[in-house]
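Colleague: 3D model of this:
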Amino acid sequence: MTEFDFIQQYLHRQQQDNELVLGIGDDAAIVRPRSGYDLHFSTDMLVGGTHFFTDVAPEDLAHKVLAVNFSDMAAMGATPRWALLSVALPELKQDWLTAFCDALFALARRFGVTLIGGDTTKGNWVFNVTIIGETPRQHALRRDAAQLGDDIWVTGLLGLAAAALDVYLHKTSLPAAVFAQCEAKRLRPEPRVALGKELLSLAHAAQDISDGLAQDINHILKASNVGATINVDLIPSLPDLRLSDAFLPAQLYHWLLAGGDDYELVFTAAPSQREAIMAAANRATTSVTKIGTITAGRELQLINHAGNVIQLQHQGFDHFG
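Modeller: This next block holds a predicted model:
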């Protein structure tokens, strides 16, 4: 199979899209943005051995390749619309490609996203997606808009993916049923796009949690020139992780705060919006938990219920660490 056979047979699947003028098949795609909307552009690269193991099932890999990019759109309240996919693979195996592409396009259809281009080459397991989304003009969520006194919220459950990875790396062990839940979270994160759009009129600042909550909330603090206090005992996770006597506190705190790979949202909003946020979360079928407060200064303070300060050895994933 040649590169062009791969593109034509597996990637050339047009969807109904009123703003797509020209899709895959030419030197560049053409889209016609809607009047009254701002466009958002983001890109994420997943490298074999760094972001995923190369023996991962193609369906799981396809899901994650797109989902992590949809999560970036969700953090800004944007609707993902178009994607470009560049791939380096050591070889073209038809069964693997069929499974990968079927899962990729299934997730794209679920979120209304059209694949409009990219590139392919022979190489050692690299997937790079550029995602393009849109928000109503001047209504995007940004990192630089957190305000003093804001509540700090997170979506979903944190720490599961990091716990599953430690099992995979033989650093810890989990009961089979608990590991299955954690592994599902690691392999198939659910982008919070629906809630992100709901938050456009409710939240001040937002960020997706990809490298660890402590590191990612710090991006908001630095951009907004504020500080924060977070109660680590309020961070939502699996009860089997949080309540187990099998894990040292440092291990649990690492999973919750610095493990990364959660692909949930952390966002800030005025206390007056609490009831509206809970209603929005219900409409988006996404759980939300208030875990802290935006404060003066620029420091992140992590405490527990007893008021003890929690120290972290690492605040999150470092691609060059």
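
Colleague: contacts, neighbours, all on C-alpha from now
Modeller: Will do.

Colleague: Pull the contacting residues for the most centrally placed residue in the chain.
Modeller: The chain has Tyr263 as the residue nearest its centroid, 2.9 Å off, counting by CA atoms, centre = their mean. By CA atoms under 8 Å, 6 or more residues apart in numbering, the contact list for Tyr263 reads Val68, Ser71, Pro189, Glu190, Pro191, Asp208, Ile209, Ser210.

Colleague: Just confirm the third one is within a strand.
Modeller: Going back to what we said before, that points to Pro189. No: membership of Pro189 in a strand is not supported by DSSP: H, G, I helix; E, B strand; the rest coil, which gives coil.

Colleague: That one: how many residues sit nearby?
Modeller: Residues contacting Pro189 under the criterion other CA atoms under 10 Å number 21.

Colleague: Surely it is in contact with Gly260?
Modeller: No: Pro189 lies out of contact with Gly260 (CA atoms under 8 Å); the separation is 11.7 Å.

Colleague: Just say helix, strand or coil for Glu275.
Modeller: Secondary structure for Glu275, judged by three-state DSSP, is helix.

Colleague: Just put the contacts of Tyr263 in JSON lines and tack on distance to Gln273.
Modeller: Converted to JSON lines, those look like this (distance: CA to CA, whole Å):
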{"residue": "Val68", "distance to Gln273": "28"}
{"residue": "Ser71", "distance to Gln273": "23"}
{"residue": "Pro189", "distance to Gln273": "27"}
{"residue": "Glu190", "distance to Gln273": "24"}
{"residue": "Pro191", "distance to Gln273": "23"}
{"residue": "Asp208", "distance to Gln273": "20"}
{"residue": "Ile209", "distance to Gln273": "22"}
{"residue": "Ser210", "distance to Gln273": "25"}
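
Colleague: To compare against the first, here's the next sequence to fold:
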Amino acid sequence: MGEFDLIQQFFQSRSRELFPSFHADGSAAFAQIVQGIGDDCAIVQPPAAMQWAISSDMLVQGRHFLPDCDPYRLGHKALAVNLSDLAAAGAQPLGFTLAMALPAADAAWLAPFSEGLLALAAEHRCPLLGGDTTKGPLTLSITVFGQIPAGQALLRSGANVGDDIYVSGCVGEARLALDVQLGHVPIDNPVLRQHLIDRIEMPQPRLALGQALRGLATAAIDLSDGLMGDLGHILSASGVGAQVVADAVRQTSTIWHDPQLAAWSLERQNHYGLSGGDDYELAFTAPASLREQVAHAARQSHTPVHRIGQIVAGEGIELRDAHGNALPHAIRSFDHFNE
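Modeller: Here you go, the predicted model:
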């Protein structure tokens, strides 16, 4: 199978079936994809009073996913981690490009991979616009495009002293899942084991929540490299510090009620929620006066959110227990070149 046959069979034809019209919306408030996959460039007609949100992520076999990863799930995750960046900006997806290095044009692998990728694309009305393929070690690179009403983007730099700190969903489960996959942590409960594997292989981008937080959140980031490190990016950009309650972070997940995990020390449990990566949840800040509005945004987007701390003057993160006692820590963000 040649390069162009591969594109046509697994991506171009299926994409056109899923997106027969490239109009994101009938109104002038939304961008129109004039020409999508199949030409040298995608052609996009931007609307007035909107701003673009653009992000790229790369996934490398052996670094970001295991060699035996299910290709359908890998297709889902490859797009999900990029859509999560749009969610953190409060953006609406418009489309994406895909560049792949493949060891071989393996139809048995490409079929489920493209199905997982394009199923998530269809769910979020985010058509494939184009890309590139070449032969080489399995590497996936996606660039996503989104749009935001001018001046309403969620950034890392707006957190203010007194703001509440929130996270969406469950934090720390994906990091525990990696230890399970690597055989470092055996899990006796098969239902719990599958739940954890789903969390690392099938993350759900919080796009609806991100859009609902426009005008409410003062800063936001998606959690890819661990809560303490990613929250630190907000603090650095905003020139503030934070107090985080470790117990509140741990309580975002119910997995610690499992008898096997409940027997672990609190320090070991807290480690996953505070330093673990690959959650692709949102961490964000909002004024304490807007707690009811944040709760409404969570309900509106069908996404649980948890208040885990407060922005304070100073710098860095003070970690505390439920009683307000300081907890020493040396947790840092994941860094590909220091691991």
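
Colleague: Could you get me the TM-score between them?
Modeller: Superposed pair, TM-score by TM-score structural alignment, normalised by the length of the first structure: 0.97. Supporting alignment: 321 aligned residues with a CA RMSD of 1.3 Å.

Colleague: circling back to that earlier point, trace the residue nearest to the centre of the first structure over to the second structure, please.
Modeller: Tyr263 of the first structure maps onto Tyr280 of the second structure when the alignment is built from TM-score structural alignment.

Colleague: Excluding chain neighbours, what is closest to its match?
Modeller: Spatial nearest neighbour of Tyr280 of the second structure, excluding adjacent residues (CA to CA, 6 or more residues apart in numbering): Leu223 at 4.8 Å.

Colleague: Equivalent analysis for Gly324 of the second structure, please.
Modeller: Nearest residue to Gly324 of the second structure, sequence neighbours excluded (CA to CA, 6+ apart): Val245, at 7.8 Å.

Colleague: ok, how many other residues are close to that neighbour?
Modeller: If you count neighbours by other CA under 10 Å, Val245 of the second structure ends up with 22.

Colleague: try the one 5 residues further on
Modeller: Each residue near Arg250 of the second structure was counted by other CA under 10 Å, and the total is 23.

Colleague: same question, Ser141 of the second structure
Modeller: Residues near Ser141 of the second structure, counting by other CA under 10 Å, number 19.

Colleague: would you say it is within a helix?
Modeller: No: when three-state DSSP is applied, Ser141 of the second structure is found to be strand, with no helix at that position.

Colleague: Can you find the partner of it in the first structure?
Modeller: Alignment note (TM-score structural alignment): Ser141 of the second structure maps to Asn128 of the first structure.

Colleague: With Gly241 of the second structure instead?
Modeller: Alignment note: Gly241 of the second structure maps to Gly227 in the first structure; criterion TM-score structural alignment.

Colleague: just checking, that match touches Thr268?
Modeller: No: if you go by CA under 8 Å, Gly227 of the first structure and Thr268 don't touch, sitting 11.9 Å apart.

Colleague: okay, these two: which has more neighbours?
Modeller: Between Gly227 of the first structure and Thr268, counting by other CA under 10 Å, Thr268 is the more crowded of the two (29 against 22).

Colleague: Setting the sequence-adjacent residues aside, check what's closest to that one.
Modeller: Nearest non-adjacent residue to Thr268 of the first structure, counting by CA to CA, 6+ apart: Ile152, 4.6 Å away.

Colleague: Give me the three-state assignment for that neighbour.
Modeller: In three-state terms, and counting by three-state DSSP, Ile152 of the first structure is strand.

Colleague: hang on, isn't it packed against Gly292?
Modeller: Yes: Ile152 of the first structure is within contact range of Gly292, at 4.8 Å (criterion: CA under 8 Å).

Colleague: Overlap in contacts, these two.
Modeller: With CA under 8 Å, 6+ apart as the test, Ile152 of the first structure and Gly292 both reach Ile230.

Colleague: contacting residues around the equivalent of Leu202 of the first structure over in the second structure?
Modeller: Aligning on TM-score structural alignment places Leu202 of the first structure opposite Leu216 in the second structure. Residues in contact with Leu216 of the second structure (CA under 8 Å, 6+ apart) are Ala286, Pro287, Leu290, Gln293, Val294.

Colleague: one step back: pretty sure the residue nearest to Tyr280 of the second structure sits against Asp230.
Modeller: Yes: counting by CA under 8 Å, Leu223 of the second structure does reach Asp230; the two are 6.1 Å apart.

Colleague: and these two? which has more neighbours close in?
Modeller: Neighbour count, other CA under 10 Å: between Leu223 of the second structure and Asp230, Leu223 has more, with 27 against 23.

Colleague: Which part of the second structure matches the helix or strand containing Ala83 of the first structure?
Modeller: Using DSSP states H and E, Ala83 of the first structure sits in strand 79-89. Residues 92-102 of the second structure are the counterpart of strand 79-89 of the first structure, counting by TM-score structural alignment.

Colleague: go on, stretch 157-169 of the first structure?
Modeller: The aligned range for stretch 157-169 of the first structure is 170-182, by TM-score structural alignment.

Colleague: Quick check: closest non-adjacent residue to the counterpart of Phe179 of the first structure in the second structure.
Modeller: For Phe179 of the first structure, the aligned position in the second structure is Arg193, judged by TM-score structural alignment. Of all residues beyond its chain neighbours, the one nearest Arg193 of the second structure is Ile187 (6.0 Å), with distances taken as CA to CA, 6+ apart.

Colleague: ok, now Ala242 of the second structure?
Modeller: Closest residue to Ala242 of the second structure apart from its sequence neighbours, by CA to CA, 6+ apart: Ile311 at 4.4 Å.
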